[in-house]
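Asks: have a look at this fold, sequence not included:
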C-alpha cells in the first residue's frame, strides 16, 4: 500500500524546518561555519537532484546521513590535497606543475579515492602497491606479509571493484 501524499514533505518546507539544525550539526562536525554552510547547501542539493519525494518520517536522520557522507568526502579530499601538496613541496620549485595541472591531478586523485572507497584496507594497499608502486605480486605479498596468491587475489578484487564502480554505475 503506497504512503499517503501527506507523509511526504516538500523540499522548501524541509529546508525551512531543518536547515538551521543541519548547519549547526555540521559546524560541530567540521569546526568551520563556512564549510558547514557549504555542506548544508550541498545536502539539500543532493535531495533536489535525487528527484524523489522526501518522507516526513525522520527527516533529520536522512539529512544527517547525506551530510555525513559529504563530510567524509570533504575530509578525504582535504587529506588528499595535503598529501599532494606535501609531495610537491619535496620537488624543486622549477618542476612544480601549473595551477591547472595541480587542479587536474587533485581531481584524478579524488576520483581514484572514490573508486577505491569501500575496499578493505589491505586490498586497497595491495592494489596501490601493484598499480602505482610498480611492484609485482610477489613484492606486494612480501610488503604486506601475505602469500603471493593472496596478493594476486587482492589486486584482482580491487580491479573488479573499480570496473564495477566505473561501468555498472553508468548502465
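Replies: Everything's here; your move. The structure displayed is predicted, hence computed values, not measured ones.
Asks: going forward, measure contacts between C-alpha atoms and count neighbours the same way
Replies: Fine.
Asks: distance of the spatially most central residue of the chain from residue 164?
Replies: Geometric centre of the chain, nearest residue: residue 73, 3.8 Å, by C-alpha atoms, centre = their mean. Residue 73 is 20 Å from residue 164, where distance means C-alpha to C-alpha, to the nearest Å.
Asks: presented hereafter is structure B, for comparison with structure A:
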C-alpha cells in the first residue's frame, strides 16, 4: 500500500473505489440515513485528500476511515444538539427580540464554530475557558472552584486563546 501513496491521485482513487461502499454502510448503521451516510463518507475522503496518510494494510485503511467517520458522526450529533438548543432558546424569546433569518444563520454558524473549537480543547482547559468567558469568573474564582492554582488557570487560558487564534486563522485561510 505504501507504494501507491507515492502517487496520491491513483492511491486515493483506489482507496475510494475499494472502500466507499463499506464506509457508507458503516456510517448508515450509525446514523440511519442513506443521504447523511453518503455525505459523511465524502467528507471522510475529503479529509484524506487534505491530509494524505500512509497505510500498511487494508485493515489500517479501514481503521483510519472508521475513526475519521466516527468523529464526523459525533460532530453531526453535536451540531444537531446545538441547533435543537438554539431553536428552543429562540422559541422562548419574546417576539420583539426576534432575529432575522440572516442573523439566525450567522449566529448558528458562529455557535458551530465555537463548539468545534471548544471540542478540540482538553476537558480542564475547556472548563477553565468557559468559566472565564461564559460565566465571567475571575482567575481566582476559577482556581478555587477547580482546585488548581491561579498560575495553572493562566496557563490553561493561554492554551485556549492560542487554539482560538489557530482556529480563526484556519477559518480565514479556508475561505
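Replies: Received the coordinates, thanks. This is a predicted model, so every value here is computed, not measured.
Asks: overlay them and tell me the TM-score.
Replies: Scored by TM-score structural alignment, normalised by the length of structure 1, the superposition of the two chains gives a TM-score of 0.76; 167 aligned residues with a C-alpha RMSD of 3.1 Å.
Asks: show the residue spans covered by the helices in structure 1.
Replies: For structure 1, the helices defined by DSSP state H occupy 11-30, 33-50, 59-89, 99-116, 121-131, 137-144, 148-163.
Asks: now the fourth one against helix 121-131, angle please.
Replies: Which is helix 99-116 of structure 1. With axes from the mean of the first three to the mean of the last three C-alpha atoms, to 10 degrees applied, the angle from helix 99-116 of structure 1 to helix 121-131 works out at 130 degrees.
Asks: helix 99-116 of structure 1 against structure 2, how far on average?
Replies: Here the mean offset of helix 99-116 of structure 1 against structure 2 after fitting is 1.5 Å, by mean C-alpha distance after the TM-score superposition for structure 1.
Asks: what's that helix aligned against in structure 2?
Replies: Using TM-score structural alignment, helix 99-116 of structure 1 corresponds to residues 101-118 of structure 2.
Asks: name the residues that touch that stretch?
Replies: Residues outside stretch 101-118 of structure 2 that contact it (C-alpha atoms under 8 Å, 6 or more residues apart in numbering): 75, 79, 82, 83, 86, 126, 163, 164, 167.
Asks: which parts of that stretch are buried?
Replies: For stretch 101-118 of structure 2, the neighbour count (16 or more other C-alpha atoms under 10 Å) marks 108, 111, 112, 113, 117, 118 as buried.
Asks: ditto for stretch 126-133 of structure 2
Replies: Within stretch 126-133 of structure 2, the residues that count as buried by 16+ other C-alpha under 10 Å are 126, 127, 128, 129, 130, 131, 132.
Asks: now do stretch 35-44 of structure 1
Replies: Buried-residue list, stretch 35-44 of structure 1, by 16+ other C-alpha under 10 Å: 35, 36, 37, 39, 40, 41, 43, 44.
Asks: in structure 2, what residues pair with that stretch?
Replies: Taking TM-score structural alignment, stretch 35-44 of structure 1 hits residues 36-45 over in structure 2.
Asks: how about the helices of structure 1, which one is nearest residue 5 of structure 1?
Replies: Smallest distance to residue 5 of structure 1 across these (C-alpha to C-alpha): 13.9 Å, for helix 11-30.
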